[in-house]
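S.K.: Sequence and predicted structure, then a few things I'm wondering about:
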Amino acid sequence: MIKIRPYFEIDWEAVCQVHDRAQPGEFAGVCVPRGLTPLAENPYLNKIFYPCRKFVACDGEKVVGFVAVYKNHISLLYIDPDYQNQGVGKRLLRLALNIIGCPAWTVVIAANHRARRFYAKAGFQENGSFDSLVSGSTCQFIRLVRSNL
């Protein structure tokens, strides 16, 4: 049974592993997987991770997913590929939305149709796009906003 609990510093390596295992699926068809930046080397950790409230999903002692929220922004939500499509992401998103309330927003890669469908099911709608460099490749991103409950 998957349990969700607050993140502790001892979870750092496990959270990095979840992120790094899930990230190639996020960028499939957009960037070369070997060019992706591991979470531990992300130059934006001071914005997307450290100041956030963080929660982990655990199968026993094993961290299998996590979410990071800051104010009304979901900055990170990743599920280990072995645990995807089992409702773990939905539970973490529900927790994040309970903390954030409305409005809530996040950013996804435009080509990540799976993530776009996931957030759309939770009431998020597209609210603009922008291009950004990721590991030397230009990727298009979409801002998703959930304005009502």
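M.R.: Nice, thanks for sending it over. Values in this document were obtained by computation on a predicted structure and should not be read as measured data.
S.K.: Every contact and neighbour count from this point should use C-alpha atoms.
M.R.: Will do.
S.K.: Could you pull out the buried residues of stretch 42-49?
M.R.: Residues of stretch 42-49 classed as buried: Ile48, Phe49 (neighbour count, 16 or more other CA atoms under 10 Å).
S.K.: Work out for me the element Val69 sits within.
M.R.: In this assignment (DSSP states H and E), Val69 forms part of strand 62-70.
S.K.: for the closest residue in space to Cys102 that isn't next to it in sequence, what are its contacts?
M.R.: Leaving out its chain neighbours, the residue that sits closest to Cys102 by CA to CA, 6 or more residues apart in numbering is Ser147, at 5.5 Å. The contact partners of Ser147, by CA atoms under 8 Å, 6 or more residues apart in numbering, come to Cys102, Pro103, Ala104, Phe124.
S.K.: hold the first one in mind and look at this next one:
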Amino acid sequence: MTVEIRPYEARDWDDICRIHDAARVDELRGAGLLEAYLDLAATYENEGLFDDEVWVAEHDGRVAGFIAGSVSDEGGEITWIYVDPGLYRRGIGRALVAHFVSLSGGPVELEVLDGNAARDFYEALGFVLEGTTTGKLAGNEAFTATGHTLVWRPAAASA
């Protein structure tokens, strides 16, 4: 299976909406917050989806996932990552994270909701728990949520 990562283009909008809207249900269900669901069209501006860089993953010629965040020589922060639920466990999320990490020059941080099964995925990739906070749910501030901050650090250079 080949996964190709490329920059987001405006023609990808319908695909990333479809992917987000389906995968967000899984994310919120795991956190016990399904009633907080809002679709991407209702939240992308307030949550700043396009404030940073956005990349999409293509599998068999169709958009299968996307990732967004800020990246620099000092590190980065993944702010969005979603994979089409029909394509879970096929290497798409792994390819998206690997792409993002390859662009960062240092630690990469992300936040995952408590109860989200993706936490195991991130920890399997080398992310470690740095902290836990409870506050307003990003995208639907009428709800309170607990999130875990996970950080991936590059291996120390060998001498």
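M.R.: Ah, there it is. These numbers were taken from a predicted model, which means no experiment stands behind them.
S.K.: returning to that earlier point: please say which position in the second structure the residue nearest to Cys102 of the first structure maps to.
M.R.: Aligned by TM-score structural alignment, Ser147 of the first structure pairs with Arg153 of the second structure.
S.K.: Check whether Pro154 of the second structure sits in a helix, strand or coil.
M.R.: coil (DSSP: H, G, I helix; E, B strand; the rest coil).
S.K.: How far does the helix ranked longest in the second structure sit from its chain's centre?
M.R.: Across the second structure, the longest stretch assigned as helix under DSSP state H is helix 13-30. Relative to the mean C-alpha coordinate of its chain, helix 13-30 of the second structure is positioned 11 Å out (CA atoms, centre = their mean, to the nearest Å).
S.K.: can you give me the strands in the first structure?
M.R.: Using DSSP state E, the strands of the first structure run over 2-6, 53-59, 62-70, 73-79, 104-109, 125-134, 137-146.
S.K.: For Pro43 of the first structure, which of those is the nearest?
M.R.: strand 125-134 (11.1 Å; CA to CA).
S.K.: Now do the buried residues in the longest helix of the second structure.
M.R.: Across helix 13-30 of the second structure, burial judged by 16+ other CA under 10 Å covers 15-16, 18-30.
S.K.: That helix vs the first structure, average distance?
M.R.: The superposed helix 13-30 of the second structure is, by mean CA distance after the TM-score superposition for the first structure, a mean 1.1 Å from where its aligned residues fall in the first structure.
S.K.: Could you list every helix and strand in contact with that helix?
M.R.: Helices and strands touching helix 13-30 of the second structure, as assessed by 3 or more CA pairs under 8 Å, 6 or more residues apart in numbering; DSSP states H and E, comprise helix 40-43, strand 62-72, strand 75-83.
S.K.: One more pass at 10 Å, please.
M.R.: helix 40-43, strand 62-72, strand 75-83, strand 108-113, helix 118-124 (3 or more CA pairs under 10 Å, 6 or more residues apart in numbering; DSSP states H and E).
S.K.: Residues contacting that helix, please?
M.R.: 8, 31-41, 44, 56, 62-67, 80-86, 88, 112-118, 145 (CA atoms under 10 Å, 6 or more residues apart in numbering).
S.K.: What of stretch 132-146 of the first structure?
M.R.: With contact meaning CA under 10 Å, 6+ apart, stretch 132-146 of the first structure is reached by 27, 30-37, 42, 72-73, 97, 101-112, 116, 119-120, 122-131.
S.K.: ditto for stretch 101-109 of the first structure
M.R.: Residues from elsewhere that reach stretch 101-109 of the first structure (CA under 10 Å, 6+ apart): 26-27, 30, 69, 71-77, 96-97, 114-116, 119, 124-132, 139-149.
S.K.: out of the residues you listed, which are buried?
M.R.: Buried members of these, counted by 16+ other CA under 10 Å: 26-27, 30, 69, 72-77, 96-97, 116, 119, 124-126, 139-146.
S.K.: Please report the distance of the spatially most central residue of the second structure from Ala142 of the second structure.
M.R.: In the second structure, the centroid-proximal residue (CA atoms, centre = their mean) is Ile81; its distance is 1.9 Å. Taking CA to CA, to the nearest Å as the measure, Ile81 of the second structure falls 22 Å from Ala142 of the second structure.
S.K.: Asp120 of the second structure too?
M.R.: 27 Å.
S.K.: what's the closest non-adjacent residue to the aligned residue in the first structure for Val83 of the second structure?
M.R.: For Val83 of the second structure, the aligned residue in the first structure is Ile79 (criterion: TM-score structural alignment). Nearest residue to Ile79 of the first structure, sequence neighbours excluded (CA to CA, 6+ apart): Gly65, at 4.1 Å.
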